[in-house]
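Novice: Provided below for reference: sequence and predicted model.
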Amino acid sequence: MDFENIKHLQAAAQRIREGYLKIVHSTSISDLQLPSLRDDPVRGQLWVSKFTTPKPTQDTSRELLLELIDELNKNNVPYDRADSDFLKFEWIGYRHDAKKDTPEPAELSESEKFRRLEGETRSPLTILYIYGGTFALNTPSCYRRTTSFLAKATGAKVLMVHQRLAPQNPFPAALLDVFQAYLTLLAPPPHSHHAAISPSSIVLAGDSSGSCLAFGLLQILLRLKRKGKSINFHGTTIQPTVPAGIAVLSPITDLATSFPSFISNARTDIFQQPHEILPYLQPGYPTCPQWPTKPPRANLYCEPGMLAHPLASPAGSDDWTGCCPIWMGSGQEQSIDPALFIAQVAHAQGVSVTVQEYEGMPHTFFFTFRDAPQTKMVLSEWALAILRFSQGVKPVSSVSFIRAKGLVPEHRAVENLVPLTVPQVQDMMWVKSQRHKIPAHFREGRSNL
């Protein structure tokens, strides 16, 4: 395939879209989830150390999050008030002396694996990786290849939390898990293997819907800090402090799909049009124990009105003042405008932002086209950004459109990326969210089982 040829890239995106839509139109949510819930045997040049923390008892993190959601819920949309739960984690580190098919030592305890993992790190940096999967798929096991790459490239250790999945656990369950995962780094609860880690040694990373959760986490921390709130987590008092940086790939930050790029970039991306005509709402879609929910919803992740909530769709957030440096790498995706809008607003408020948009490349192209020059470039730039953030570097803001031919960057003015204001965006999101309707066959209780 010629990765410099735009027509080739568009044809490839169309093939991916056709295959993707065929699967999602014909496969139940339960069957889609099942393959992604695996826990693969650990092999190769990585250490994996697992631990589980109990449900917090002496804790205010949940109530503080719910208070923020209520405060920003201008339209009083009902939502599921998720409870805290026990959290399962995986540490990932690079294992220098292993070969591609080397199994992990069976005789080692999880704490000993962590000790060896930490012993091989070359940096005090910790990456909190928040993985994607439309909020409905995946576990840390699915992302070991990605996180072990980051561990090797940066010398860091990487932490992932098992996010609760939708539709079983709607917003804000996964966001609460991610919030508490960050707190777990700062103040390790019982059964943790690590010592407390300073926010200045932590960088958030992620992809796709995981980026949405990562930016949501930043908004939680920023808003709590402005309010002068402290957090009690497992009996330890924590001051809300942002990490050293955030670096994400193919960010999804507008769940209402309200920005112009959701239409204008349809030829170079993989999602259906219009976005609100979702496969799992169609009459022929196979039902299962997970879907439709009871009572029924019109969206896997949340009630439709909550798609416009700034903690669910961070592109609608009005204040990024005090945020850590931001780096985003994206294809020419349908979701690029909301990412650019975050960059535009954050830059105007004094935040360092860097965006690289790769011409003709679809959503999560770095997974689909692993051998493409664009993939090699974006992964290298991603790891470099993470490393620089951990060293306290705050780059001068820049936005580049990377041409497919020669990977030549064309620089754009950060101040004029998306000609919209925050109130306009918030209104757009709300209007678009109201197009998501519960189909009649859900209300009638018809089943395709």
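Specialist: Arrived safely.
Novice: okay, CA-based contacts and neighbour counts for the rest of this
Specialist: Fine.
Novice: state which helix of this protein is the longest.
Specialist: Longest among the helix segments of the chain by residue count, using DSSP state H, is helix 6-26.
Novice: buried ones in that helix, by neighbour count?
Specialist: By neighbour count, and taking 16 or more other Cα atoms under 10 Å as the criterion, the buried residues in helix 6-26 are Ile6, Leu9, Gln10, Ala12, Ala13, Gln14, Ile16, Arg17, Leu21, His25.
Novice: could you do stretch 166-181 as well?
Specialist: Neighbour counts using 16+ other Cα under 10 Å place 166-167, 169-181 of stretch 166-181 among the buried residues.
Novice: here's the one I want to compare it with:
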Amino acid sequence: MAIDPSAQAVLDMLQQPGVPPLNELPVPDAREAYAGLSALAGEPAPVARTQDAVANEVPVKLYWPEGDGPHPVMIWIHGGGWVLGSAAASDATARDLCRHAGCLVVNVDYRLAPEHPFPAAVEDVIAVAKWVSTEIEALGGDPTRMAVGGDSAGGTLSAVLAQELPGAFALQILVYPATDLAQPHPSIEENGEGLLLTKAAMTWFTDQYLSGGADPRDPRISPLYADAATMAAAPPALVFTAEYDPLRDEGEAYAERLREAGVAVEYVRYDGQIHGFFAMPAVIPAAKDAMERAASALRRAWA
């Protein structure tokens, strides 16, 4: 189908003459511009309370729902190509998850490339998950009911974390994840120009994330390359992709590999949508549907 009019309006707004794409900016400027996109999430939803914390030396922000605990726990990992983004920029998404799923959200501020290339981000999300498993009970969370999720690069890190800590999570929510940094998939060519995420931007992100010469086929980088036993031990998954997204095919391929390994998978492709839509509920109605699906899946997983 054609690009959703609301998504096209976002593209028209972001592609003004004289405004360079993020991958043509110095990294500090790109981070500032990317942070500005958080305005497309709308007004932050109210939650019971929030708190900044440090989890095994990694900054996190905690969000509590209304009511008495212990609450189920969602570890949320933001996107941004391992170069951009922050817990602050994903605040609205974390609040929506907290409110709609009734869970304690741990929003992770992992280290970014190029200052901290792979494996820094992977090490950080593993450190946070281990902290949650031992410390969250004292903060009103239930470590026996945990889930992990993220969008884009955060979806990649979520899939990696689920592989690295088998048995820890009741559900993984992967929102247009990058699962294969080694091979070009058809959707990269089909959707590589003129959209929010481009082929050139993907190359820019990958070059900085893997600047230490890491093998893109390492499953901690490209979770699609995990062996069959690792896949089979993964938790149930909810996987979202977007029709007009260079990452569409590798998200779909990962969902299929999980299915082949016997993992329960709900796969939803949002036709007409673009990369990034999930974080834009104020301007793209499909994002609200995706959040409702995510919250419903979390509640079922924790029931």
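Specialist: Nice, I can see it. What you see is a predicted model, and the numbers here were worked out from it, not measured in a lab.
Novice: quick check: TM-score for this pair?
Specialist: Counting by TM-score structural alignment, normalised by the length of structure 2, the TM-score of this superposition works out to 0.83. Behind it: 290 aligned residues with a Cα RMSD of 3.1 Å.
Novice: which residue ranges of structure 2 form helices?
Specialist: Applying DSSP H to structure 2 gives helices spanning 5-14, 27-36, 91-101, 120-135, 153-164, 186-190, 199-209, 228-232, 248-260, 285-302.
Novice: okay, those helices, which one's buried deepest?
Specialist: Mean neighbours per residue, mean count of other Cα atoms under 10 Å, is largest over those for helix 153-164, with a mean of 27.
Novice: mean deviation of it from structure 1?
Specialist: In the superposition with structure 1, the average deviation recorded for helix 153-164 of structure 2 is 0.9 Å (mean Cα distance after the TM-score superposition for structure 1).
Novice: quick check: angle from that helix to helix 120-135?
Specialist: Here helix 153-164 of structure 2 runs at 60 degrees with respect to helix 120-135, directions being taken by axes from the mean of the first three to the mean of the last three Cα atoms, to 10 degrees.
Novice: what angle sits between helix 153-164 of structure 2 and helix 199-209?
Specialist: Our comparison of helix 153-164 of structure 2 with helix 199-209, counting by the same axes, to 10 degrees, yields an angle of 50 degrees.
Novice: which outside residues touch helix 153-164 of structure 2?
Specialist: The set of residues external to helix 153-164 of structure 2 that reach it, using Cα atoms under 8 Å, 6 or more residues apart in numbering, is 76-82, 121-122, 125-126, 148-150, 168-169, 172-179, 219-223, 230-231, 233-235.
Novice: which part of structure 1 matches it?
Specialist: Under TM-score structural alignment, helix 153-164 of structure 2 corresponds to residues 209-220 of structure 1.
Novice: cool, stretch 96-109 of structure 2 as well?
Specialist: Per TM-score structural alignment, the counterpart of stretch 96-109 of structure 2 in structure 1 is residues 149-162.
Novice: centre of the chain versus the matching stretch, how much separation?
Specialist: Computed by Cα atoms, centre = their mean, to the nearest Å, the chain-centroid distance of stretch 149-162 of structure 1 equals 15 Å.
Novice: swap in stretch 139-153 of structure 1?
Specialist: Distance, stretch centre to chain centre, for stretch 139-153 of structure 1: 14 Å (Cα atoms, centre = their mean).
Novice: same question for stretch 367-374 of structure 1.
Specialist: Taking Cα atoms, centre = their mean, one finds stretch 367-374 of structure 1 lying 20 Å from the centre of the chain it belongs to.
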